[in-house]
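Enquirer: Got a predicted structure plus its sequence, pasted below:
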Amino acid sequence: MSEKKLTKKAKNKVIIIAVAVVFVIALVATLIGNSDKLYEMFGIEPTPDLSENTIEVHYLDVGQGDCEIIVSGEDIMLIDAGEKEYADTVITYIETLGFDTIDYVIATHPHSDHIGAMSEVIDAFTVENIIMPKLVKRNTPTTACYEDMLKSIQSSGATVYAAYPEDTYSFGEAEITILAPFVQSDELNNMSVVCKMTYGETSFLFTGDCEAKVEKQILQHNYDISANVLKVGHHGSSTSSSKEFIEAINPKYAVISCATDNSYGHPHSEVLSLFDEMEIEVLRTDKIGNIIIKSDGVNIKVEK
């Protein structure tokens, strides 16, 4: 068999290709060390590195009440604070986490099982921002816990925001989107601030005590309410957690905050049956105490 020899032209072509390959390899090796340039070269939006950054949501056991603490790096958010008797519990918990300043406080609505301890908590820390529903004269309560909270807010010097749907707030590496309330209601449960926290590919939904009427309004606005974790509305009452609402959220976990053997019978059997039917894992503070759920932006981890 005769052996074919490369012509001078062919040899030059091979050399050019070889040089080009070496150049590309060297370029890629350089850019790998600077991924931002690599993304810029190819017009790709870089994905944040979330592997070492986790966000934590602490669902505190405050009996027949609500209290969630969210930690994102050096930032902390408090959503509700339970009854007045739990003030020391909440304050000590935040101090144990190493914070003396609260970046955001969300007071979902002015019922004592959500804001009873809020005045003392606000007094105990430097509070930067407060989000709460805007009330009118006819639905403004005259309860001591609400009036005490307003006094503490005024003294705190915090910036106060009225909660309006579609407003967004940056919180550490996460984003908070307000979904409700929409209109004034004499039923204060339906004045609850409903919000969704998105972190990377994961999300958490907080619903206060909003009931089926508000759930329907949220659905009618076609918001993306899908979430990995749902803080169940109104302590698991059947007045909340309509099937259509839960189907739209499609959570993996449903957290219920309630007291053991409470007089309301929370959580109601209808709600638990729905979660069971949808294969949603239920986590209850009356059964397991404080619940901590962590996200690295991709994965969700539950600590009980």
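Expert: Nice, I can see it. Numbers count the residues shown, from 1 in each chain.

Enquirer: alpha carbons only for contacts and neighbour counts from here, please
Expert: Noted.

Enquirer: any idea how far stretch 83-93 is from the chain center?
Expert: 21 Å (Cα atoms, centre = their mean, to the nearest Å).

Enquirer: try stretch 281-293
Expert: Centroid separation for stretch 281-293 versus its chain: 16 Å, with Cα atoms, centre = their mean.

Enquirer: Pull out the buried positions in that stretch.
Expert: Residues of stretch 281-293 classed as buried under the neighbour-count rule (16 or more other Cα atoms under 10 Å) are 283-286, 289-293.

Enquirer: any idea which of those residues is the one closest to Y164?
Expert: Y164 lies nearest to I293 out of these, by Cα to Cα, at 26.9 Å.

Enquirer: so which of the buried residues of stretch 281-293 comes closest to I300?
Expert: Within the set of those, I293 lies nearest I300; the separation is 6.9 Å, counting by Cα to Cα.

Enquirer: Mind giving me the packing neighbours of whatever helix or strand that closest one lives in?
Expert: Secondary-structure assignment from DSSP states H and E places I293 in strand 291-295. With contacts defined as 3 or more Cα pairs under 8 Å, 6 or more residues apart in numbering; DSSP states H and E, the packing partners of strand 291-295 are strand 55-59, strand 300-303.

Enquirer: Out of those strands, which is closest to K196?
Expert: K196 sits nearest to strand 55-59 of all those, at 12.6 Å, using Cα to Cα.

Enquirer: Please enumerate the helices of the chain.
Expert: If you assign secondary structure with DSSP state H, the helices in the chain sit at 8-32, 35-41, 87-96, 112-115, 118-124, 144-156, 212-220, 243-249, 269-277, 285-288.

Enquirer: Summarise which helices and strands the fourth one is packed against.
Expert: It stands for helix 112-115. Judged by 3+ Cα pairs under 8 Å, 6+ apart, helix 112-115 is in contact with helix 144-156.

Enquirer: Equivalent analysis for the second one, please.
Expert: Judged by 3+ Cα pairs under 8 Å, 6+ apart, the packing partners of helix 35-41 are helix 8-32.

Enquirer: Need the residues that contact the helix it packs on.
Expert: Residues outside helix 8-32 that contact it (Cα atoms under 8 Å, 6 or more residues apart in numbering): 37-38.

Enquirer: tell me the contacts of the residue positioned nearest the centre of the chain?
Expert: Nearest to the centroid of the C-alpha atoms of the chain, with distances taken as Cα atoms, centre = their mean, sits M197, at 3.1 Å. Residues counted as contacts of M197 (Cα under 8 Å, 6+ apart) are 174-177, 203-205.

Enquirer: and the comparison structure, right after this:
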Amino acid sequence: MAKRNWKRQKAAFKAKVKRRIRQAMGALAAVLLVSAGVITIGENQDWATPSWRQIYAEFGIGETVGIPSDAQGAQTKIHFIDVGQADATLLEQNGAFALVDAGTQDAQQDLLDYLHEAGVEELGYVIMTHPQSDHIGGMRAVLDEFPVEQVLLPDFDKAPVEWWPATEQLMACIGKQQNPAIVMTAGDTYTLGDATITVLLDGVESDNVNNISPILLFEAPGVRFLMEGDAEKQVERAALENGTDLRATLFKAGHHGSATSNTEEFVQAVHPRIAVVSCGENNSYGHPHEDVLETFRREGVQVFRTDLNGTVVAYVDEENVLRIAVTKSEEAEESSLTAVA
């Protein structure tokens, strides 16, 4: 009798456990369903909820923004973020960050996700090269998302600027920053970790807003990196006539690799070992132009492109060697160059 009672008690206990498990699983499924709905709605409504991409990155599953693993431990990195037919470059040195341009509004969530994955908690500088939508579209979102120590602006007085509502809203947002924005002038130098950002030329007076783009030099142990926004031949000519020291190991091709920039004389003066082109896949502008690619070939410059290689990260390794890692490539091979001292 005692044995039968024990068996009945055991069976009842098992049944009770199964019921509790089913109830718990049902409750968990309901919680997950509600959470998924909140995350999805939050992405569409810009709520302060994590995105699916951030969640995937946290658990190492699904699609992530992707920072090349080879570059992750380096103190000095230059991230050419794949934001399509647009520009966004993240400078990183010893835990300090600066963002140069911010892509389009359509790509702003991808940009924010990438900045989070890169470890950005605050930005020392947000730098606007010029106020066009493919360079400032995501800038307001960046300013809302991260504390920013200083915003650096081009000289708007040097060319006509179209003040679209989105541009005016961005400028109003910049005006609310704790530190007043600074207009960059030639000779200015800004510190980022153990690196410096120097304004070599602050654009030129022109009827073309591209030409207010400054020429900037980022110098860190192991690398000299030159960038010129969408500056065109007029700006490049002015830099050459001024006798500006343009030499750099790494060069970001002007104006997405357009033939309106990247003149042979300018590229020769820069004398880069590597050039990176930020452009969208199959873009309607034909960037980068074949004339520019041919100039790079003649000068022995190795070219990486965000349309072909995804996000490109230049980094300096422990032996002071400048290396390139990419997130998308048919060969998926890393390139390395010895940095110029």
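Expert: Looks like it came in fine. The structure presented is a predicted model; accordingly, all values stated were derived computationally and were not measured.

Enquirer: Most tightly packed of the helices and strands packed on strand 291-295 of the first structure?
Expert: The highest mean neighbour count among those belongs to strand 55-59 (a mean of 21), with neighbours defined as mean count of other Cα atoms under 10 Å.

Enquirer: according to the alignment, it goes to what range in the second structure?
Expert: Matched against the second structure by TM-score structural alignment, strand 55-59 of the first structure falls on residues 76-80.

Enquirer: Stretch 121-133 of the first structure too?
Expert: Stretch 121-133 of the first structure corresponds to residues 142-154 in the second structure, going by TM-score structural alignment.

Enquirer: try stretch 22-33 of the first structure
Expert: So stretch 22-33 of the first structure sits over no part of the second structure, by TM-score structural alignment.

Enquirer: Report the separation between the counterpart of E265 of the second structure in the first structure and M278 of the first structure.
Expert: In the first structure, E265 of the second structure lines up with E244, judged by TM-score structural alignment. Relative to M278 of the first structure, E244 of the first structure is positioned 12 Å away (criterion: Cα to Cα, to the nearest Å).

Enquirer: Pull out the buried positions in the match of stretch 121-133 of the first structure.
Expert: Neighbour-count burial for stretch 142-154 of the second structure, counted by 16+ other Cα under 10 Å, picks out 142-143, 147-154.

Enquirer: Just give the number of residues close to V276 of the second structure.
Expert: Other residues near V276 of the second structure number 24, with proximity taken as other Cα atoms under 10 Å.

Enquirer: That one corresponds to which position in the first structure?
Expert: Per TM-score structural alignment, V276 of the second structure is aligned with V255.

Enquirer: T191 of the second structure too?
Expert: Under the alignment (TM-score structural alignment), T191 of the second structure pairs with S170 in the first structure.

Enquirer: Isn't its match up against T177?
Expert: No - with contact defined as Cα atoms under 8 Å, S170 of the first structure does not count as touching T177 (9.0 Å).

Enquirer: Looking at these two, which one has more neighbours?
Expert: Neighbours of S170 of the first structure and T177, each counted by other Cα under 10 Å, are more numerous for T177; the result is 20 against 11.

Enquirer: tell me the contacts of E205 of the second structure?
Expert: If you count contacts by Cα under 8 Å, 6+ apart, then E205 of the second structure has 158-159, 211-212 around it.

Enquirer: What's it aligned with over in the first structure?
Expert: Alignment note (TM-score structural alignment): E205 of the second structure maps to Q184 of the first structure.

Enquirer: if we can go back for a sec, work out the gap between the strand holding I293 of the first structure and the centre of the chain.
Expert: 11 Å.

Enquirer: swap in stretch 247-261 of the second structure?
Expert: If you compare the mean C-alpha spot of stretch 247-261 of the second structure with that of the full chain, they lie 17 Å apart, counting by Cα atoms, centre = their mean.

Enquirer: Let me know the angle separating the longest helix belonging to the second structure from helix 108-117.
Expert: Secondary structure assigned by DSSP H gives helix 2-45 as the longest helix of the second structure. Taking axes from the mean of the first three to the mean of the last three Cα atoms, to 10 degrees, one finds helix 2-45 of the second structure and helix 108-117 inclined to each other by 120 degrees.

Enquirer: what packs against helix 2-45 of the second structure?
Expert: Using 3+ Cα pairs under 8 Å, 6+ apart as the contact criterion, no helix or strand is in contact with helix 2-45 of the second structure.

Enquirer: okay, the helix or strand just after it sits on what stretch of the first structure?
Expert: Using DSSP H and E, the helix or strand that directly follows helix 2-45 of the second structure along the chain is helix 52-59. Following TM-score structural alignment, helix 52-59 of the second structure has no partner segment in the first structure.

Enquirer: The closest residue to N262 of the first structure other than its chain neighbours: how many residues sit nearby?
Expert: Using Cα to Cα, 6 or more residues apart in numbering and skipping residues adjacent in sequence, the residue nearest N262 of the first structure is Q64, 7.1 Å away. Around Q64 of the first structure sit 22 other residues, with neighbours defined as other Cα under 10 Å.

Enquirer: if I read this right, Q64 of the first structure contacts A259, doesn't it?
Expert: Yes - under the criterion of Cα under 8 Å, Q64 of the first structure lies in contact with A259, with a separation of 4.4 Å.

Enquirer: Which position in the first structure pairs with E236 of the second structure?
Expert: Alignment note (TM-score structural alignment): E236 of the second structure maps to E215 of the first structure.

Enquirer: count of residues packed around S226 of the first structure?
Expert: Residues lying near S226 of the first structure (other Cα under 10 Å) number 19.

Enquirer: Columns distance to D80 of the first structure on top of the helices and strands packed on strand 291-295 of the first structure, output as TSV?
Expert: Putting those into TSV (distance: least, Cα to Cα, whole Å) gives the following:
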stretch	distance to D80 of the first structure
strand 55-59	10
strand 300-303	21
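
Enquirer: Please produce CSV containing the helices of the first structure, extended by distance to L230 of the first structure.
Expert: Formatted as CSV, the helices of the first structure follow (distance: least, Cα to Cα, whole Å):
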stretch, distance to L230 of the first structure
helix 8-32, 39
helix 35-41, 35
helix 87-96, 21
helix 112-115, 17
helix 118-124, 23
helix 144-156, 26
helix 212-220, 13
helix 243-249, 8
helix 269-277, 11
helix 285-288, 14
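
Enquirer: P165 of the first structure: which of the ones you listed is closest?
Expert: Taking Cα to Cα as the criterion, helix 212-220 is the member of these that comes nearest to P165 of the first structure, at 9.3 Å.

Enquirer: Q178 of the second structure pairs with which position in the first structure?
Expert: Looking across to the first structure (by TM-score structural alignment), Q178 of the second structure lines up with G157.

Enquirer: So its match versus E95 of the first structure, what's the distance?
Expert: 20 Å.
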